[in-house]
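Engineer: A predicted structure for the sequence below; I have some questions about it.
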Amino acid sequence: MRTLQRGLQPLYTPFLHPKHSTRISLSPATANPAWTRFFHASASNRALDLAYNLHDSKGRSKGPPIIILHGLFGSKTNNRSVSNAFSRILSRPVYAIDLRNHGCSPHDKTHNYTALAEDVEHFLRKHNLHDATLIGHSMGAKTIMTMALRDPECCDNIVAVDNAPVDAALASDFPRFIEGMRKVEEAKPMSQKQADQILEPYARELAVRQFLLTNLIRPEPSEPLRFRIPVRILGDSLDNMADFPFTDPDQARFSKRSLFIRGTRSHYVADETLPIIGRFFPRFELVDVEAGHWVISENPDAFVKTVVQFLQDKD
């Protein structure tokens, strides 16, 4: 596929430095549950009701639904413009979701890909959504891959943006971001400028700080700012975000169409991971878009064109 290219400056920079594992088979993966049980949380996890925005061109979009998931520390508002574009171009309703512990969705101490997947499965059942396209960036990409491998009948196809079904080591910078956000909360800042000054020693790049600080809210006019995301829970879950719950492609496979989009300046989907992607997702297509890790914000035109072409292609 050919894509448009735009030289936009990234809104924020990657937080993870992947060290892709080339292991294919370790321990047996979780068996695929039957469709009748697909949306039920396991005994160890409680599915949460997720906040969302519906983009349906004022009710004119009537096709199969599209579900779009953000990355770590993001929210449904990150995907507002591309969601509107998909709804308008494809005449399909688009549900932009806040994953657990993000945006306006509930908080829970359990934050791993199984729990994230179960929440979205519950969302599909609650809203009676079938034959959906699942789109996810980074953390959202691993979430939709988990869903597809848990039960291929949950969706019609997937679009995974700049992540792969492998384990990836966290960058040493990442705990510093968490520490900085905790320092902000402890200081109880009254202004965005004060919060930025506190965070600066822990996140030197302005774009990174601006992105992290989008999560600041003021509960009441006279109260200090605080993060709407549970910083401590997410900090304790960093290792979970590096993992992937499936390790054996012989135990779980998604044989429907899948699109993997990677940024040309990103290292999240290294060439050595492609054989593993092919074993988990044997019908996958790969498209490189001129961007870093934050493909959607850095090059939205190319991203939208690539996804639209994939979804308009027929078998």
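Structural biologist: Happy to help now that I have it. Residues are numbered from 1 along each chain as shown.

Engineer: For the rest of this, base every contact and every neighbour count on C-alpha atoms.
Structural biologist: Fine.

Engineer: list the helices and strands the helix or strand encompassing residue 119 packs on?
Structural biologist: Here residue 119, judged by DSSP states H and E, is contained in helix 113-126. In terms of contacts (3 or more CA pairs under 8 Å, 6 or more residues apart in numbering; DSSP states H and E), helix 113-126 is packed against helix 139-150.

Engineer: so how far is the helix it packs on off the chain centroid?
Structural biologist: Computed by CA atoms, centre = their mean, to the nearest Å, the chain-centroid distance of helix 139-150 equals 9 Å.

Engineer: same question, stretch 157-166
Structural biologist: Per CA atoms, centre = their mean, the centroid offset for stretch 157-166 relative to its chain is 9 Å.

Engineer: related to what we said a few turns ago, name the next helix or strand following the helix holding residue 119 along the chain.
Structural biologist: By DSSP H and E, the next helix or strand past helix 113-126 is strand 133-137.

Engineer: picking up where we left off before, how about the helix holding residue 119, which residues are buried there?
Structural biologist: Buried residues in helix 113-126, counted by 16 or more other CA atoms under 10 Å: 113, 114, 115, 116, 117, 118, 119, 120, 121, 122, 123, 124.

Engineer: How many residues are close by the residue nearest to the fourth one when sequence neighbours are not counted?
Structural biologist: In this case it means residue 116. Nearest in space to residue 116, with sequence neighbours left out and distances taken as CA to CA, 6 or more residues apart in numbering, is residue 143 at 6.2 Å. Residues contacting residue 143 under the criterion other CA atoms under 10 Å number 32.

Engineer: wait, what's in contact with residue 143?
Structural biologist: 113, 114, 116, 117, 136 (CA atoms under 8 Å, 6 or more residues apart in numbering).

Engineer: try it against this one:
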Amino acid sequence: MANDVIQFLEDQHLEKPIVIGHSMGGKVAMNMALLHAPLDRVIVVDMAPVKVKLSSDFARYVVNMKEIQLANVKKQSDADAIMMKAVPELGVRQFLLTNLKRNASGDGYSFRIPLETLGGSLEKLGQFDFVAGQDRYDGKALFIKGNRSGYVKDKEEKLIKEFFPQARIEGLDTGHWVHAQKPEEFLQLVTDFAVEE
């Protein structure tokens, strides 16, 4: 996936972009940096440079999104009502439902992401194939973790610095969905980092 994004940047003639990724996107951002893509800086949200077993929450989200799609909901509020059973936290539901789009026919909603592909790839999403001390990115990096998430443990901060020596690590009082649970604080961290010299 990182190679696909690198190719997209090249195709679009984007020079030295700032790349940001959350969770699986954070893995993509780290991979891009460690593959030496020409980045200005990288922002990784609630993911560490380690192999992880993804929480069962992700599989539950995909199953629930498939249920919504099969229900052929006519209103977003109907999708929210179905999702509420599996995802009680409003901010997480709202974030997941941003992937919902009106069908081309206009008579209902479906998800814009390939749920079958995503569901079938969850096992692979936790992989990380780089070696500390051997692979590194010397550019600017910001890691934003959810202090209540568990995806970036305190002991992994040293490992982050081995891969990303210039990394700054910030924590917000959130679970895994940092940007959905503390959007203002998250945006401030990202904006400040993006404009700093």
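Structural biologist: It's in. What you see is a predicted model; the values in this text were computed from it and never measured.

Engineer: about what we covered before: counterpart of the residue nearest to residue 116 of the first structure over in the second structure?
Structural biologist: In the second structure, residue 143 of the first structure lines up with residue 28, judged by TM-score structural alignment.

Engineer: Same question for residue 94 of the first structure.
Structural biologist: Alignment note: residue 94 of the first structure maps to a gap in the second structure; criterion TM-score structural alignment.

Engineer: hang on, residue 94 of the first structure packs against residue 85?
Structural biologist: No: in this structure residue 94 of the first structure lies outside contact range of residue 85 using CA atoms under 8 Å: 9.5 Å.

Engineer: more neighbours, these two?
Structural biologist: Between residue 94 of the first structure and residue 85, counted using other CA under 10 Å, the more crowded position is residue 94 (31 against 20).

Engineer: Whatever residue of the second structure lines up with residue 132 of the first structure: neighbouring residues, count only.
Structural biologist: Under the alignment (TM-score structural alignment), residue 132 of the first structure pairs with residue 17 of the second structure. Close neighbours of residue 17 of the second structure, defined as other CA under 10 Å, add up to 13.

Engineer: quick one, strands of the second structure?
Structural biologist: Assigned by DSSP state E, the strands in the second structure fall at 18-22, 41-45, 100-102, 109-111, 140-146, 167-172.

Engineer: Okay, buried residues for the first one please.
Structural biologist: Meaning strand 18-22 of the second structure. Using 16+ other CA under 10 Å as the test for burial, strand 18-22 of the second structure gives 19, 20, 21, 22.

Engineer: correct me, but the second one touches residue 27?
Structural biologist: No: Residue 20 of the second structure is not in contact with residue 27 according to CA under 8 Å; the separation is 10.0 Å.

Engineer: Give me the common contacts of these two.
Structural biologist: The contact lists of residue 20 of the second structure and residue 27 share residue 44, where a contact means CA under 8 Å, 6+ apart.

Engineer: picking that back up, I'd like the distance between the match of residue 132 of the first structure and residue 137 of the second structure.
Structural biologist: The spacing between residue 17 of the second structure and residue 137 of the second structure, counted by CA to CA, to the nearest Å, is 15 Å.

Engineer: hang on, the earlier thing: just put the buried residues of strand 18-22 of the second structure in JSON lines and tack on distance to residue 43 of the second structure.
Structural biologist: As requested, those are exported to JSON lines (distance: CA to CA, whole Å):
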{"residue": "19", "distance to residue 43 of the second structure": "6"}
{"residue": "20", "distance to residue 43 of the second structure": "4"}
{"residue": "21", "distance to residue 43 of the second structure": "6"}
{"residue": "22", "distance to residue 43 of the second structure": "9"}
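
Engineer: List just the nearest of those residues to residue 125 of the second structure.
Structural biologist: residue 22 (12.4 Å; CA to CA).

Engineer: Name all residues that make contact with the residue mapped onto residue 43 of the second structure from the first structure.
Structural biologist: When the first structure is aligned by TM-score structural alignment, residue 43 of the second structure is paired with residue 159. Neighbouring residues of residue 159 of the first structure by CA under 8 Å, 6+ apart: 133, 134, 135, 136, 141, 258, 259, 260, 261, 307.
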